[in-house]
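Q: got a predicted structure here, sequence first:
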Amino acid sequence: MVILKIENLTKKFGDFYALNGVNMELNAGEIYGFIGPNGAGKSTTIKSILGLLKPTQGLIEVFGKDAMAEAVEVHKDIAFVPGDVNLWPNLTGGEIIDFFLHLHPNANHEKKKDLIKRFELDITKKCSAYSTGNRQKVALITAFSIDASLYILDEPTSGLDPLMEDIFQECVRAVKRNNKSVLLSSHILSEVEKLCDRVGIIRNGEVVETGTLEEMRHLTRMQFIVESQQKLENLSQVHGVHNIQQAYSTYRFEVDANCVSDVIKYLGKYDVKKLESMPPTLEALFKRHYDNHSEEEE
């Protein structure tokens, strides 16, 4: 079942295209990673989904409903965490959480109590005394205390320490186990790689690559570390080998995923003392995609 459907979403500010023909589908029980650098169009897309920005053109459907025309109905089954959380400074964290949950028809107060303990938030403090991370905790506790069908998380771990990031990831996995959907916008690639079923890369307002991690990893390279007392002759001429670095008897290089067997055959001619290979990461894919486009523009 398709929870979120976006077709040809375009948003112009004057002559500037913040979004240019964005397409996206998010299914029930799926975590979709929406990645790109700051200014790529992630937050603009999310604001359009939430009805906070009116698109110049395009279709946005959430639960089969028009996201703009039926925004009130759509929002009844959505939980949202913004990237930059601003709270009323004279209210306590607990008061703000209760206020937002009072507004939502699917609030779960038992879950709220558990989340406050897990995120170790002092809800008696006024928000003016909160750090960035604690303000983010208020938003996360509120969102995950709602029994929603769609969770939209825009840079949700800003300011969190590593322990709290682990708690956040556990919450996202729990949502998925309940067959709920998550749109996770982030520039923290390791976070997306751990959590997401599918990934979309947005660049200058356009989704330039989308698919599962396995589908997208064929576009990037394995990382090899080889130690040999023999000199690896003509390594740079082996098909699929890139970015060779040598330090004494240790060689570090990248190999196109479809050329790994050729490189293994080549290394078989040498007395290899150590061989390590690491699978391609989302970060490598992301950098390579952007580097390729930068070269084309130049």
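A: It's in.
Q: every contact and neighbour count from this point should use C-alpha atoms.
A: Noted.
Q: quick check: what element follows the helix or strand encompassing Glu110 along the chain?
A: Assigned by DSSP states H and E, Glu110 falls within helix 109-118. The helix or strand immediately downstream of helix 109-118 is helix 132-144, counting by DSSP H and E.
Q: ok, now which ones touch Thr124?
A: For Thr124, the contacting residues are 92-94, by Cα atoms under 8 Å, 6 or more residues apart in numbering.
Q: can I get those residues in a markdown table with neighbour count?
A: Formatted as a markdown table, these follow (neighbours: other Cα atoms under 10 Å):
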| residue | neighbour count |
| --- | --- |
| Thr92 | 20 |
| Gly93 | 27 |
| Gly94 | 18 |
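Q: can you lay out those as JSON lines showing secondary structure?
A: Converted to JSON lines, the contacts of Thr124 look like this (DSSP: H, G, I helix; E, B strand; the rest coil):
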{"residue": "Thr92", "secondary structure": "strand"}
{"residue": "Gly93", "secondary structure": "helix"}
{"residue": "Gly94", "secondary structure": "helix"}
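Q: with respect to Asp154, which of those residues is nearest?
A: Nearest to Asp154 among those is Gly93, at 20.2 Å by Cα to Cα.
Q: contacts only, for the closest residue to the closest one other than its chain neighbours.
A: Excluding the flanking residues, the one nearest Gly93 by Cα to Cα, 6 or more residues apart in numbering is Ile123, at 4.6 Å. Listed by Cα under 8 Å, 6+ apart, the contact set of Ile123 reads 92-95, 116.
Q: ok, second structure coming up, stack it against the first:
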Amino acid sequence: MINLDNVTFRYGRKQPVLQELSIQLKPGHIYGLLGSNGAGKSSLMRLMAGLLYPTDGHIRVNGREPRRREPAFLEDLFFLPEDIDLPAITFARYVATMRAFYPRFNDEQFRAYLRAFQLPSTIGWLDELSLGQRKKFIISFGLATNTSVLLMDEPTNGLDIPSKAQFRKVVSAALLPDRLVVISTHQVRDLDALIDAVVLLNDHELLLNAPLEQVSQRLRFEISGRDLPADVLYAEPSLRGHAIVRENVDAADDTPIDLERLFNAAISSPQRMKTLFPAQKR
């Protein structure tokens, strides 16, 4: 469980990167953390991991305050940063050193993840790996730690299309009822068929925090002709007319969610989005 209560964060005296953020994230879910460049996604992930401290407000992860960096907190959370700088050591040395910090680390699972990503278990020096290989290696290690909280910042950067598909498979299979996964990305389509809830930041504040089931009940994703419906939240040209997002007046009749259109609709119509999702914790 992750709880943010009225959290504000700024660097020095600059304008707030995040302002009065209140969010509750529950285990058993894979959350997609979305937002424009500079919206504060990476800062939020680092706040959750205890690498940054809130200027105001409080954060609790499994009942603990991240900024204290207590051993019980550190061994139950794995944070994968966007930029991975692996040391100039061998595969075996890295695993032997780092696994000791995670009591539930599973060697068999780790090697299975490596095979899924088509990485040999006899990798040599880690600093000689390509960006994509480094990402596959650290994703595999992070999943094998079996921490209850897994935070991933732009994990699909550097992965080719087949590897992105494999990423979705291994992460979805690794979700358990007592595990909470948060994935931050600006490559929205990489999260299709993976996440079951979305957290969207805009203009330094929380704009949307909802399960996808609720999104599909309240919004429709359709192709419209030349004449746009009056209740349209967002529209973009397509070969068949306009790809639109509109209010769903019949909750029993939903449509497949398009995450990219959802993101664009939220950014272009923030007030209507807040009206449609009033029950979310802000």
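A: Looks like it arrived, so ask away. These figures come from a predicted structure and were not determined experimentally.
Q: TM-score of the superposition?
A: Here the TM-score for the pair of chains, by TM-score structural alignment, normalised by the length of structure 2, is 0.82; 265 aligned residues with a Cα RMSD of 2.9 Å.
Q: where do the helices of the stretch 51-200 of structure 1 begin and end?
A: Listed in chain order, the helices of the stretch 51-200 of structure 1 (DSSP state H, counting those that start in this stretch) span 71-75, 93-103, 109-118, 132-144, 162-177, 189-195.
Q: ok, average deviation of the last one from structure 2?
A: Yep, that's helix 189-195 of structure 1 we're talking about. Compared with structure 2 after fitting, helix 189-195 of structure 1 deviates on average by 2.4 Å (mean Cα distance after the TM-score superposition for structure 1).
Q: and for that helix, what's in contact with it?
A: Residues outside helix 189-195 of structure 1 that contact it (Cα under 8 Å, 6+ apart) are 31, 33, 35, 169, 172-173, 184, 186, 199, 213, 281-283.
Q: of these - the most surrounded one?
A: Among the contacts of helix 189-195 of structure 1, Gly33 has the most neighbours (other Cα atoms under 10 Å), with 27 neighbours.
Q: for the nearest residue to it once chain neighbours are set aside, what are its contacts?
A: Nearest residue to Gly33 of structure 1, sequence neighbours excluded (Cα to Cα, 6+ apart): Val199, at 4.5 Å. Counting by Cα under 8 Å, 6+ apart, Val199 of structure 1 touches 32-35, 192, 210-213.
Q: of the residues you listed, closest to Lys76 of structure 1?
A: Closest approach between the contacts of Val199 of structure 1 and Lys76 of structure 1, by Cα to Cα: Tyr32, at 20.7 Å.
Q: mind listing the strands for structure 1?
A: Taking DSSP state E as the test, the strands found in structure 1 are 2-13, 16-27, 31-35, 57-62, 65-66, 78-81, 150-154, 181-186, 198-203, 206-212, 221-228, 241-247, 250-256, 272-278.
Q: export these as a markdown table, with columns for distance to Ser48 of structure 1.
A: Shown next, in a markdown table, are the strands of structure 1 (distance: least, Cα to Cα, whole Å):
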| stretch | distance to Ser48 of structure 1 |
| --- | --- |
| strand 2-13 | 9 |
| strand 16-27 | 10 |
| strand 31-35 | 14 |
| strand 57-62 | 8 |
| strand 65-66 | 11 |
| strand 78-81 | 13 |
| strand 150-154 | 12 |
| strand 181-186 | 13 |
| strand 198-203 | 15 |
| strand 206-212 | 15 |
| strand 221-228 | 35 |
| strand 241-247 | 41 |
| strand 250-256 | 38 |
| strand 272-278 | 39 |
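Q: which one of the ones you listed lies nearest to Ser294 of structure 1?
A: Of all the strands of structure 1, strand 198-203 sits nearest to Ser294 of structure 1, with 11.2 Å by Cα to Cα.
Q: burial measure for Leu103 of structure 1, as a count.
A: Residues near Leu103 of structure 1, counting by other Cα under 10 Å: 10.
Q: grab the nearest non-local neighbour of the aligned partner of it in structure 2.
A: By TM-score structural alignment, Leu103 of structure 1 lines up with Phe101 in structure 2. Excluding the flanking residues, the one nearest Phe101 of structure 2 by Cα to Cα, 6+ apart is Glu75, at 5.9 Å.
Q: also Lys135 of structure 2?
A: Using Cα to Cα, 6+ apart, the closest residue to Lys135 of structure 2 is Pro155 (6.8 Å).
Q: what about the one you found, how many neighbours?
A: Per other Cα under 10 Å, the neighbour tally for Pro155 of structure 2 reads 25.
Q: could you do Glu214 of structure 1 as well?
A: For Glu214 of structure 1, the neighbour count with other Cα under 10 Å is 12.
Q: in contact with the equivalent of it over in structure 2, which residues are there?
A: Alignment note (TM-score structural alignment): Glu214 of structure 1 maps to Glu213 of structure 2. Neighbouring residues of Glu213 of structure 2 by Cα under 8 Å, 6+ apart: Asp196.
Q: that older thread, let me see the contact set for the residue nearest to Phe101 of structure 2.
A: Contacts of Glu75 of structure 2 by Cα under 8 Å, 6+ apart are 101-103, 147.
Q: with distance to Thr142 of structure 1 added, can I get the contacts of helix 189-195 of structure 1 in TSV?
A: Shown next, in TSV, are these (distance: Cα to Cα, whole Å):
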residue	distance to Thr142 of structure 1
Ile31	19
Gly33	21
Ile35	24
Gln169	16
Val172	14
Arg173	17
Leu184	16
Ser186	19
Val199	26
Leu213	30
Thr281	32
Leu282	30
Glu283	30
